[in-house]
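K.L.:
Following is a predicted model, sequence given first.
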Amino acid sequence: MSKLTLITHVYNAQEGVNQQIEEWRKYSPDLLDQLEFIVIDDYSTPPLLIDKGNLNLRHFRVNDDIDWNMPGCRNLGAVHAASPWVLYFDVDAITPEKNIRLMVNNLDALNPNALHVFNRVHHGVFVEPHINTYLIKRTGFFKAGGYDEDFIKHYGFEDVLFRNMWRRHVGPDILVREITFYQLGHRTKDLNRDISRNQALIQYKAATGFPKPQSLIRFDWTEVS
C-alpha cells in the first residue's frame, strides 16, 4: 500500500498539470512505489487530459459546473486517498523529488495530530507558507470534519475555517523548515473573487460555535479511466 497520497485539484490549468506530471515521472521507481497521486478536474473546459503513464494516479472529474468548488474537490480527494498520509497542494505549487522523499522517509517520526506546513518561495523570495499546502494524516482530515461545502459557489474562507477546525479538533500547525515549495504563478483569470458572502458565512459559523460540516461531496463526479 502507498504511504503518501499527493492531492491537487485544477480548473482550466492544463499547463500546470502537465508540469507537475512531468516532474512526477522523473521520480525514482522506489519512491513511486510508495506514492499515490490524485488529480481532480473541477469541471474544466475543455476537460483536463492526463496521460498517467507509469504513475499510480487517479483522475477524477467534477460533472457539475459549480463556482469555487475547492471544498468539494478536497473532500473528494480525501475520501478516495488510499494512503494513511495525504499531501495537499495547489497545482501551481511544486517541490523537488528530494523533498517528497524526505517526507516519505520521516512519516513515522511526524506528529500524527499536526498539520505540517512548508517554506514557500514566490518570485525568488521567501513568503508565508501557503494555506493550501500541507501534510496531514488522512484520519485527521475527517476528525476535523473535512471542508465545509456551504462555502462553495463563492470565494474565500473555506481554507481558514478548515485550519480553525483542525486546531479545535485535531492538533497544532507545525512548520517543516527543511522543505520548500515553489510557486509557479499559474492563476485562473476572470473569476469573481468577492469575499463578502463567505466572510459573512464564516462569521455565522463562529457565532454558532463552529459546527462540523455536514454532507460532504454534494455534487456528481466521475473517475476518468
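P.N.:
Structure's in. What do you need?

K.L.:
When you work out contacts or count neighbours from here on, use the C-alpha atoms and nothing else.
P.N.:
Fine.

K.L.:
Surely Lys205 and Pro213 touch.
P.N.:
No. Lys205 is not in contact with Pro213 according to Cα atoms under 8 Å; the separation is 10.0 Å.

K.L.:
Tell me which residues are up against stretch 114-130.
P.N.:
With contacts defined as Cα atoms under 8 Å, 6 or more residues apart in numbering, stretch 114-130 is touched by 133-136, 166, 170-185.

K.L.:
Below is an additional structure, to be compared with the one above:
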Amino acid sequence: MLKYQQIQLTYIVPVYLDQNLDALYHLIKTYESYDLETLKQIHFIFIDDHSPVDVKLPKNCQLNYSLAKISTHIMWNQGGARNLGVHLAKSQKMVLTDLDHTFPESVFQFLIQTKTPNQIFTFKRIRDNEVAMPHYNTFFLSKSTYFKSLGVDEEFCGHYGHEDVFFIEFQKRVGTKLYTYRDQTIFSHEHKNSKQPQHQLHRDSSITKPLFDAKYRILKDKNRDPFDAHSRLFLNFEWHQVEESIKL
C-alpha cells in the first residue's frame, strides 16, 4: 500500500470500444499534459468492459493507472464496470465518469484539495460551447458513500439504461444529498453523435425501464425497506487486472 500513499483522488472510467482506441488515447493524452504535481495525486482506473477490440494503454503512459478487463461477455455492463473500479480504488475520494467527459486540470486540483465528501456532487458540462446540465453518469463522492446503496445494482446489466438513475435515487432514499458544483465545470464530447462513435451498441431501454419502475416504487414506499429494491448482484462476472503503473 505504500505506493498509493500519495493518491488523493481516484478517477474511474468504464471503457467499451468496438471501432478503435482513439477516444481513450485522446483522453489520456489530454491528461498527460497536466502538471506533474497534480497527476502524482490521481489514480486513473480504466475498466475494459469486454471490448471487441484489444484495449491497451499507450506505451510509456505518463499517468498513475490500473487497467482491468471484464472477461465475461455482458452487454451494457457499465454498472458492473463501475463497481469493479470502485472495488479497486485505493483512495476515499473518487470521480466516476465516462469517456465522453474531460476534467480540466483546475477541477482536478479543486477535488484534490477539498475534503472527503459525505454527499454526491455533479458537474455542469460545457458542450458545443454551451453549458449543459449535469449527467448522472459523472459525479464526485467517497468510496464509503458509494457503498451506502450497495454500489450500482447489476440487475440492470445486460440491457441499456436506468442503472445510473436508480443508483442516484437509491442514494437519495438512504439520505445522501445531491449537489451540483456552481463553478467546477467539465467538458462533454458526446462521442455517440460523432462520425467515429466509441461503439455501435443499440440503445433500447424497454427491459430496464419496467425494472426501474418496479424498484422505484419500492423506494417511494415509506413502509418498505429501500434495500428490498436492490438485487445484491455485485461483481457478477469474471475479471482480471491487465496492468498497473503507480510510479509518478
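P.N.:
Sure, I can see it. None of the values given here were measured: they were computed from a predicted structure.

K.L.:
how about the strands in the second structure?
P.N.:
Assigned by DSSP state E, the second structure shows strands spanning 9-15, 42-48, 65-70, 93-96, 101-102, 120-127, 130-132, 139-142, 178-188, 239-245.

K.L.:
looking just at contacts, which helices and strands does the helix ranked longest in the second structure meet?
P.N.:
As assigned by DSSP state H, the longest helix anywhere in the second structure is helix 208-220. Packing contacts for helix 208-220 of the second structure, counted by 3 or more Cα pairs under 8 Å, 6 or more residues apart in numbering; DSSP states H and E, involve helix 163-173.

K.L.:
Strand 178-188 and the helix it packs on, what's the angle between them?
P.N.:
Note on geometry: by axes from the mean of the first three to the mean of the last three Cα atoms, to 10 degrees, helix 163-173 of the second structure and strand 178-188 are set 150 degrees apart in direction.

K.L.:
residue in the first structure matching His202 of the second structure?
P.N.:
Matched across to the first structure, His202 of the second structure falls on Asn192, judged by TM-score structural alignment.

K.L.:
how close does the residue nearest the centre of the first structure sit to Ser225 of the first structure?
P.N.:
Centroid-nearest residue in the first structure, with Cα atoms, centre = their mean: Tyr88, separated by 3.0 Å. Distance of Tyr88 of the first structure to Ser225 of the first structure, computed by Cα to Cα, to the nearest Å: 22 Å.

K.L.:
just Arg74 of the first structure next, same as before
P.N.:
Taking Cα to Cα as the measure, Arg74 of the first structure falls 20 Å from Ser225 of the first structure.

K.L.:
Between these two, point out the one with more neighbours.
P.N.:
The residue with more neighbours, out of Arg74 of the first structure and Ser225, is Arg74; 21 against 8, by other Cα atoms under 10 Å.

K.L.:
what does the more buried one align to in the second structure?
P.N.:
In the second structure, the residue paired with Arg74 of the first structure is Arg82, using TM-score structural alignment.

K.L.:
Need the contact partners of stretch 63-71 of the first structure.
P.N.:
Contact with stretch 63-71 of the first structure is made by 9, 42-43, 147-149, 151-155, 158, 219-222, as judged by Cα under 8 Å, 6+ apart.

K.L.:
Neighbour-wise, which one of those leads?
P.N.:
Tyr147 (29 neighbours).

K.L.:
quick one, what contacts that residue?
P.N.:
Pro71, Gly72, Arg74, Asn75, Glu158, Asp159, Leu161, Phe162, Pro213, Leu216.
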